[in-house]
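Student: task: produce atomic coordinates for the following.
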Amino acid sequence: MIRNPALRNVPLGIQQKYNVVTCNYVAREQGVTKVMSVVDAQEKCLQLVLVKGEDLTHYREMSYQVTEIMKPAYCLIWIETNPGPHRRLVVGFHIAAELRTAIWSKLGLDVCAWVATNKLLAKLVSGSFKPNQQTTLLPQDVDHIMGHLGGLHRVPGVGHQTSKLLQALGLVTVQDLQLFPLAGLVKEYGVPTGQRLKNLSLGVDDSPVVPTGAPKSLGDEDSFKKISTTREVAEKTQELLTSLKDGRPPQTFRLTIPRYSAENKWFSRESRQCPVPHHLGHKVVSGSTDANVHLVTLAMKLFNKMVDGSTAFHLTLLNVCFTNLPPARGTSSQGAITSFFTLGSSPQSSPTPSRTHEEHPPS
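Tutor: Next up is the predicted model:
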């Protein structure tokens, strides 16, 4: 919608193969959802406009720009030393508001924000008050939020396998886990896990917020009914490589294919990798037209180490990946945390935030 403003106010879906992987809110209002089949989405919304989304280059570029804008905010928790939870929430409220304004003004992106006393609680309220709004969860509302979650799968950090183990103890809901004795959890899972599960059920989370930076690997894959010639492998590799660009020179190239076996009903994966020559890495960054030609040559050498191309083969998946990527350019902190406060705004003079929301980035 940023690249083509004409799409901003129409029902829009992003298509990958046979699915709508995401859609705008205009489409959602007409019943389209993420990961819905294209056929079902078009039945729900006859006016749905579909845009191909296999190439993630623009998405990655925008993602890095958003992350770069947010970097100075990572030091917030270390700057704020006052132990009062409301004090920290006020500061977090202002930081979130300034970040949303910065992202809107610099990139044209609407942003939601959820502020709470820890990551777990912020995630729990992250589905509320969307789009383009901001929510702050007060400590006195935590018990209400946790008590009305329902199933344990609703708690971030409690996955499918953990839920199954807890069900064996008769624990189905968050409230069940809250009421279950800590000693019983420790007996079953040990001290660290037992205490962590009890804390999660109560909305307690002491995990730190840490910046991760740009990903160290960049990959893309595709699945298909059948590829059975080396020419088709080379063509599919060439197609996948077009999306592997984010401004950093790759240092290692990896190719992955499925490996079937009689013991495995589905398949495992087999990979081979090799270094990317220095000059070729810089050709990738510069957008040289022959960069992918050389990368395909590397890929086919790796492929031939895993598959005998002179005999019949049946390939249904191909994954290409750059690994050991260097840090993104400009990763040094740009500006101090105070740059996110507008002149005249001060957390000391701001009212205590409540569980309310704003519909537009504040000025």
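
Student: CA atoms for contacts and neighbours, from now on please.
Tutor: Fine.

Student: what about V293, how many neighbours?
Tutor: Residues within reach of V293, counting by other CA atoms under 10 Å, total 14.

Student: now swap in the one 3 residues further on and tell me
Tutor: The number of residues packed around V296, counting by other CA under 10 Å, is 19.

Student: so what's it up against?
Tutor: V296 sits next to 234, 237-238 when contact means CA atoms under 8 Å, 6 or more residues apart in numbering.

Student: would a markdown table of those residues with secondary structure be doable?
Tutor: Formatted as a markdown table, these follow (DSSP: H, G, I helix; E, B strand; the rest coil):
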| residue | secondary structure |
| --- | --- |
| A234 | helix |
| T237 | helix |
| Q238 | helix |
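
Student: which of these has the most neighbours?
Tutor: T237 (24 neighbours).

Student: can you show me the helices along the protein?
Tutor: Taking DSSP state H as the criterion, the chain carries its helices at 25-28, 38-44, 57-70, 76-79, 85-107, 119-124, 142-147, 160-167, 174-179, 182-189, 191-201, 230-241, 278-286, 291-306.

Student: between these, which gets nearest to F253?
Tutor: The closest of these to F253 is helix 291-306. By CA to CA, the value is 8.0 Å.

Student: any idea how far that closest one is from the chain center?
Tutor: From the chain centre to the centre of helix 291-306 is a distance of 29 Å (CA atoms, centre = their mean, to the nearest Å).

Student: for stretch 302-312, same thing?
Tutor: From the chain centre to the centre of stretch 302-312 is a distance of 35 Å (CA atoms, centre = their mean).

Student: could I get the buried residue list for that stretch?
Tutor: Of all the residues in stretch 302-312, those buried under the rule 16 or more other CA atoms under 10 Å are 302-303, 306-307.

Student: second chain to compare with the first, below:
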Amino acid sequence: MENPKRKPPRRKDDRVILHFDLDCFYAQCVEHQQPALKALPLGIRQKGILATCNYVARHRGVNKLMTLAEAKRLCPDLVVVEGEDLTPFRNVSKQLYALLRSYSWSGKVERLGLDEIYLDVTDMVAYNVELLNRNCLNQSYFCLSRADPEQGFQYDATVFSGCVYGDDGAASAAQGLHGDLVDNALYIRLLLASHLARYLRLKIEEEGYTTACGISTNKLLAKLVGNKNKPRNQSTLLGLRDETVFSFMDSHGLRKVPGIGSKITRILEGFVLGKEMDPNIHSMDCSVTAGQARAHPSIQSPAVLDKLLGGPGSERGLAGKVWSLLHGVDDTEVKPARDVPTQISIEDTYRGLNEAPEIRREMALLSASLLRRMHLDLIEDDHATPAQGHAHTQSSMSVMVSRRWLACPKTVRLTTRPYTSPTDGKPYDWARASRSAPLPSYVFSFTITSEQIVEKLVAEILLPLFYKLNPSPKGWNIGLINVCVTNMAGGDGGGVRDIGAMFRRQDDVLREFTAYDSTASPSPFAGAQAERKTPLTSESVSGASSQGDDMELCPLCELYLPRFALAAHERFHTMEEDGS
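Tutor: Here you go, the predicted model:
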């Protein structure tokens, strides 16, 4: 009986996606701060290995993820800079992300790690296709704003910008736009997108950083084609026919395809080669290409893949996803930009921690790093001009700067796992376990130091969670600690409400209905407001909070409470969440 004919999945070509990948990102950040290092072989060290290196070092045979000893042997004059503190890298990543986001119309701007950014520019390209003057293509104008036609740039719409991959039109792309290609909608959209990509890359270069860019119709293809001509370059996948896309995908090793992890790679590699593969090998190397897997006579459909990849605990729809990826099909959307992340996580790995002082020290280091991340990603400076009549030191137009939380995570999660070596025969995440607790409100305080916050967080929250996860008194053999804050309140740019503004609004509404009696004795049940001779205002709240000794602000409901009552109040919020 003959095998049924393969039916490739249908690919949608109605989008235009740009994928920006910053060149040797960590090294570029260091070079930006120390320009003299640009001409020298430079490596960034993390945990005893090179996290990355610049292209000067790569031309000397050095590669990222090498051990320091091996890198120094190949390049004795290699300059090594410590890269454990990610704060400067995160700052640059946030800056460049904001730059690209400012050009997006749809808001579909997705950051992948610190050095990769996806842009869905379908709407921008479609708008500018309508503006094309077919009689004067070499003097075209790309409009960057619907509202302001003067915001834009000139370009030559007869040729692609950058490199072009694809045997059906690459030659024509180099020769210029002519013939039937004028009426090919996909060709025109990709051509315009290539010029937009160049414009944005140059804007990034004005900030002092170079990037590679891939242009295609989905995230998978854009990422892969962008790797073809690095660094400081761009490539467009001109996939006007399915065969071109299949040929492009077939040239990649299985492990190089985003979405196909090491476990899936080893299963397919073993099936194609007809031998048993070690599932615990996490190398990016693979002796089987996507084309060999796609064209294998025994792999006819997702149903075959489901028998290979399925089983207890396997991801639902995994076989169909892998089948699509092998054919260059990826329908996942570019996620809309967020003002705040869904969670913030810091972790580190160890070769077996067993002593309590070691655990406490590492938790303090992780917590300090986590708090810096929270301040970077979740705090915004508010700039306000003082009202008339208020004293200030410089001029009547001096600006007051205050800080506010854009969002407050409500939960802190601690994760640990034992140390395992490759010879143990255990999977990487063996015995990984987590416990969560409400994140205490003092973490959001601006009146106590970061060192005090870290000390309290470790002593009161993280160490108790650790002992719940690892109840034995010794012999923990800890190989990983992860501290994460999640369950954001006030996200999506809404921010945490201004307690002062809330009381000002209340004051305005209630003023004409409020009786003021300075002789009345306060009711013992009226709370803090009844003890005052005037209604509670933002000024009085500020005065109470500035004392900082007896009152604290709950970031979840914006109430000032006695400090001794905060723990019970937080448990109330936790019970409220569990009930919902």
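
Student: now the TM-score, please.
Tutor: Once superposed, chain against chain, the TM-score is 0.76 (TM-score structural alignment, normalised by the length of structure 1); 327 aligned residues with a CA RMSD of 3.6 Å.

Student: that older thread, how about the contacts of V296 of structure 1 in a markdown table, adding distance to T173 of structure 1?
Tutor: Output for these, formatted as a markdown table (distance: CA to CA, whole Å):
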| residue | distance to T173 of structure 1 |
| --- | --- |
| A234 | 51 |
| T237 | 46 |
| Q238 | 49 |
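
Student: identify, from those residues, the entry nearest to M62 of structure 1.
Tutor: When the contacts of V296 of structure 1 are ranked by distance to M62 of structure 1 (CA to CA), Q238 comes first, at 23.8 Å.

Student: am I right that the closest one is in contact with D290?
Tutor: No - in this structure Q238 of structure 1 lies outside contact range of D290 using CA atoms under 8 Å: 11.1 Å.

Student: measure K64 of structure 2 to L42 of structure 2 for me?
Tutor: Using CA to CA, to the nearest Å, we find K64 of structure 2 at a distance of 11 Å from L42 of structure 2.

Student: higher neighbour count, the two?
Tutor: L42 (26 against 18).

Student: what does that one align to in structure 1?
Tutor: Using TM-score structural alignment, the partner of L42 of structure 2 in structure 1 is L12.

Student: same question, R417 of structure 2
Tutor: Match for R417 of structure 2 (TM-score structural alignment): P258.

Student: ok, that match to S223 of structure 1 distance?
Tutor: P258 of structure 1 sits 10 Å away from S223 of structure 1, going by CA to CA.

Student: what residues do those two have in common as contacts?
Tutor: Listed as contacting both P258 of structure 1 and S223 by CA under 8 Å, 6+ apart are 316-318.

Student: closest to M146 of structure 1 among those residues?
Tutor: For those, the closest approach to M146 of structure 1 (CA to CA) belongs to L317, at 41.7 Å.

Student: which residues are in contact with the closest one?
Tutor: By CA under 8 Å, 6+ apart, L317 of structure 1 lies in contact with 221-224, 257-258.

Student: now do 10 Å
Tutor: Taking CA atoms under 10 Å, 6 or more residues apart in numbering, we find L317 of structure 1 in contact with 221-227, 233, 236, 256-259, 269.

Student: what's the counterpart of it in structure 2?
Tutor: Correspondence of L317 of structure 1 to structure 2, assessed by TM-score structural alignment: L480.

Student: what distance do you get for A36 of structure 2 to V79 of structure 2?
Tutor: Using CA to CA, we find A36 of structure 2 at a distance of 11 Å from V79 of structure 2.

Student: hang on, the earlier thing: any chance of the shared contacts of P258 and S223 of structure 1 in CSV, plus distance to G147 of structure 1?
Tutor: Formatted as CSV, those follow (distance: CA to CA, whole Å):
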residue, distance to G147 of structure 1
T316, 46
L317, 44
L318, 45
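
Student: near G184 of structure 1, how many other residues are there?
Tutor: Neighbours of G184 of structure 1 (other CA under 10 Å): 12.

Student: before we move on, the earlier item: out of P258 and S223 of structure 1, which sits in the busier spot?
Tutor: Counted by other CA under 10 Å, P258 of structure 1 and S223 do not tie: P258 has more neighbours, with 17 against 12.

Student: ok, that one touching W266?
Tutor: Yes - with contact defined as CA atoms under 10 Å, P258 of structure 1 reaches W266; the gap is 9.2 Å.

Student: where exactly do the strands run in the stretch 1-150 of structure 2?
Tutor: For the stretch 1-150 of structure 2, the strands defined by DSSP state E, counting those that start in this stretch occupy 17-22, 42-46, 49-53, 79-82, 109-112, 116-120, 140-143.

Student: these: which one's closest to E380 of structure 2?
Tutor: Taking CA to CA, strand 109-112 is the member of those nearest to E380 of structure 2, at 19.7 Å.

Student: who are the packing partners of that closest one?
Tutor: Strand 109-112 of structure 2 makes packing contacts with strand 17-22, helix 87-101, strand 116-120 when contacts are defined by 3 or more CA pairs under 10 Å, 6 or more residues apart in numbering; DSSP states H and E.
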